[in-house]
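Asker: Coordinates only, no sequence provided:
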């Protein structure tokens, strides 16, 4: 912590900016603990998405999921970027970070009533707790470093004002709730753009890439765990274990392929400007949300196999293949695109789109488990494209 100076009061350090060129900067134990707590919120949101999809409330479920996921993702990302620039790791910093985790737990508990009954009370309460704890961190940063004072105060004031609006959101009529929600989302997204225009915070590109990679890994692992748990339950009810085995193999190949694709290249080389950082951070909303929705898609497929799902085979295939295609295209745009030559980039994009179109096999009469196997085969082909292109060896 060479860039962090100590004060002489109560063991609280001055929150000096970290060195943006610090080598070998990786996630701290506190940051990894933070990720695990937020993964719980992702897991519960994904579980409610599955309940909505398997009961044929697909549209409402997806909209609610995306709304809840925004709260999880935005609070996580704001802490991640702040910690990359101002990680004091004293007792006050830890207490405020743990407070954000407590807010995440409240948010996770609120995912069920929000997605089932449209009651966002707990979601908003947990979210505001997380965001106000971050306001306190920005105020510390403003007091500790004069050159960052203007930027830090813009963050603190902007976040604080939007949180007041979120509290007032509870009084918005249901007919206007989604419109007001979108307006508040835009206000949240505008805060870092406005604040960083006064001066860029000294985030570490390698650290940011490591943090986003860690969270992606945790979300994918949660998807595998949820799928295996669902498969174990389905095994007690199916009579054709060969079909269940086919789904298991396909699901694992798809998850492994998503992991392989994401970690095939290093984005830190081009993550050097404020604009590229904004694109990288904002774009990961779709990558993370798709990874969480993938888990729900696998469970819907298993539910269909045992005869519990209320959706038909084609929609079942769409709910599995759609999130995978979004994930792959998002990773291509945010991570892989600068590393690919044009022919390989074209092959990759075409492959991702073919996975998105694989449910057409169900329209032609193929069973959903066969469609999943087709998607898995295309995923294997995409991994081969990555290996032949050589981008992983250059990373």
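Answerer: Ah, there it is. Given the structure is predicted, the values throughout are model-derived calculations rather than measurements.

Asker: use CA for all of it now, contacts and neighbours both
Answerer: Noted.

Asker: how close does the nearest residue to residue 335 once chain neighbours are set aside get to residue 327?
Answerer: Closest residue to residue 335 apart from its sequence neighbours, by C-alpha to C-alpha, 6 or more residues apart in numbering: residue 267 at 5.2 Å. If you measure residue 267 against residue 327 using C-alpha to C-alpha, to the nearest Å, the figure is 16 Å.

Asker: can you check residue 363 too?
Answerer: When distances are taken as C-alpha to C-alpha, residue 363 and residue 327 turn out to be 23 Å apart.

Asker: again with residue 139
Answerer: Counting by C-alpha to C-alpha, the gap from residue 139 to residue 327 is 36 Å.

Asker: Give me the more crowded residue out of the two.
Answerer: More crowded of residue 139 and residue 327, by other C-alpha atoms under 10 Å: residue 327, with 25 against 18.

Asker: residues in contact with the more buried one?
Answerer: Contacts were defined as C-alpha atoms under 8 Å, 6 or more residues apart in numbering; by that measure residue 327 touches 258, 286, 287, 288, 290, 291.

Asker: Tell me which two of those residues sit farthest apart.
Answerer: For the contacts of residue 327, with distances taken as C-alpha to C-alpha, the pair at the greatest spread is 258 and 286 (13.8 Å).

Asker: These two: which has the busier surroundings?
Answerer: Applying other C-alpha under 10 Å to residue 258 and residue 286 shows that residue 258 carries more neighbours, namely 23 against 20.

Asker: Use this one as the comparison:
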């Protein structure tokens, strides 16, 4: 029993730090391309921009709830399947990325985040939780964070090339 207790704080730290890294990565993606100039030039798309944020905000709220459950599971072993807990993080993360691209792409002249990066990242994010029973919740959350960091890094590199 003591060995299990020694490992749990490490998984808890990994889960919490991965959630923080995930949130920083999506924050960075959101603010990577300023929307003001695009909205000024394409006013006819402002409704899509404004109402599209309902999906973005809903995904962020659901992601926060999923991360809370993931951290809770790592610390206290909830009576829920690891697969369900990991999808409580993965689905909102995937919805956020998709909604962000759908809202930003029509208002900027050249999107920094390419559809292939979003679709590939969303695909990986939605497949990774299938490994949750074998690798654990903390590792899946870390993998989801890593995918988001990779997408952010690709977007930053593409933005610098322009």
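Answerer: Sure thing, it's come through. Keep in mind it's a predicted model, so treat the numbers as computed, not measured.

Asker: need the contacts of residue 327 of the first structure in JSON lines with distance to residue 181 of the first structure and secondary structure, can you?
Answerer: Listed next are the contacts of residue 327 of the first structure as JSON lines, based on distance: C-alpha to C-alpha, whole Å; DSSP: H, G, I helix; E, B strand; the rest coil:
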{"residue": "258", "distance to residue 181 of the first structure": "31", "secondary structure": "helix"}
{"residue": "286", "distance to residue 181 of the first structure": "18", "secondary structure": "helix"}
{"residue": "287", "distance to residue 181 of the first structure": "21", "secondary structure": "helix"}
{"residue": "288", "distance to residue 181 of the first structure": "20", "secondary structure": "helix"}
{"residue": "290", "distance to residue 181 of the first structure": "21", "secondary structure": "helix"}
{"residue": "291", "distance to residue 181 of the first structure": "23", "secondary structure": "helix"}
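
Asker: count of neighbours near residue 71 of the second structure?
Answerer: By the criterion of other C-alpha under 10 Å, residue 71 of the second structure has 24 neighbours.

Asker: Oops, could you answer that again for residue 248 of the first structure instead?
Answerer: Per other C-alpha under 10 Å, the neighbour tally for residue 248 of the first structure reads 20.

Asker: Return the distance of the counterpart of it in the second structure relative to residue 66 of the second structure.
Answerer: In the second structure, residue 248 of the first structure lines up with residue 16, judged by TM-score structural alignment. To residue 66 of the second structure, residue 16 of the second structure is 12 Å away according to C-alpha to C-alpha.

Asker: ok so, going back, what residues are up against the match of residue 248 of the first structure?
Answerer: Residues touching residue 16 of the second structure, when contacts are defined by C-alpha under 8 Å, 6+ apart, comprise residue 71.

Asker: Helix, strand, or coil at the one residue sitting closest to the centre of the second structure?
Answerer: In the second structure, the C-alpha nearest the mean C-alpha coordinate belongs to residue 93, at 3.5 Å (C-alpha atoms, centre = their mean). For residue 93 of the second structure, the secondary structure call by DSSP: H, G, I helix; E, B strand; the rest coil comes out as helix.

Asker: That one: what's it in contact with?
Answerer: When contacts are taken as C-alpha under 8 Å, 6+ apart, residue 93 of the second structure is in contact with 59, 60, 63, 125.

Asker: Tell me where the second structure has helices.
Answerer: For the second structure, helices defined by DSSP state H occupy the ranges 2-31, 36-41, 46-76, 82-104, 115-127, 132-135, 137-161.

Asker: re earlier: can you list the contacts of residue 93 of the second structure in JSON lines and add distance to residue 77 of the second structure and neighbour count?
Answerer: Shown next, in JSON lines, are the contacts of residue 93 of the second structure (distance: C-alpha to C-alpha, whole Å; neighbours: other C-alpha atoms under 10 Å):
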{"residue": "59", "distance to residue 77 of the second structure": "25", "neighbour count": "21"}
{"residue": "60", "distance to residue 77 of the second structure": "24", "neighbour count": "18"}
{"residue": "63", "distance to residue 77 of the second structure": "20", "neighbour count": "25"}
{"residue": "125", "distance to residue 77 of the second structure": "23", "neighbour count": "26"}
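
Asker: Which pair in the residues you listed has the greatest spatial separation?
Answerer: Looking across those, with C-alpha to C-alpha as the criterion, the two at the greatest separation are 60 and 125, at 15.4 Å.

Asker: quick one: what's aligned to residue 360 of the first structure in the second structure?
Answerer: In the second structure, the residue paired with residue 360 of the first structure is residue 130, using TM-score structural alignment.

Asker: so that match touches residue 83, yeah?
Answerer: Yes. Residue 130 of the second structure sits in contact with residue 83 when judged by C-alpha atoms under 8 Å, with a separation of 6.4 Å.

Asker: rewinding a little: and which of the contacts of residue 327 of the first structure is nearest residue 116 of the first structure?
Answerer: Using C-alpha to C-alpha, the shortest approach to residue 116 of the first structure within those belongs to residue 290, at 20.2 Å.

Asker: show me the contacts for that closest one.
Answerer: Applying C-alpha under 8 Å, 6+ apart, one finds that residue 290 of the first structure lies in contact with 323, 324, 326, 327.

Asker: how close does the aligned residue in the second structure for the last one get to residue 162 of the second structure?
Answerer: Which is residue 327 of the first structure. Taking TM-score structural alignment as the criterion, the aligned counterpart of residue 327 of the first structure in the second structure is residue 96. From residue 96 of the second structure over to residue 162 of the second structure the distance is 25 Å, taken as C-alpha to C-alpha.
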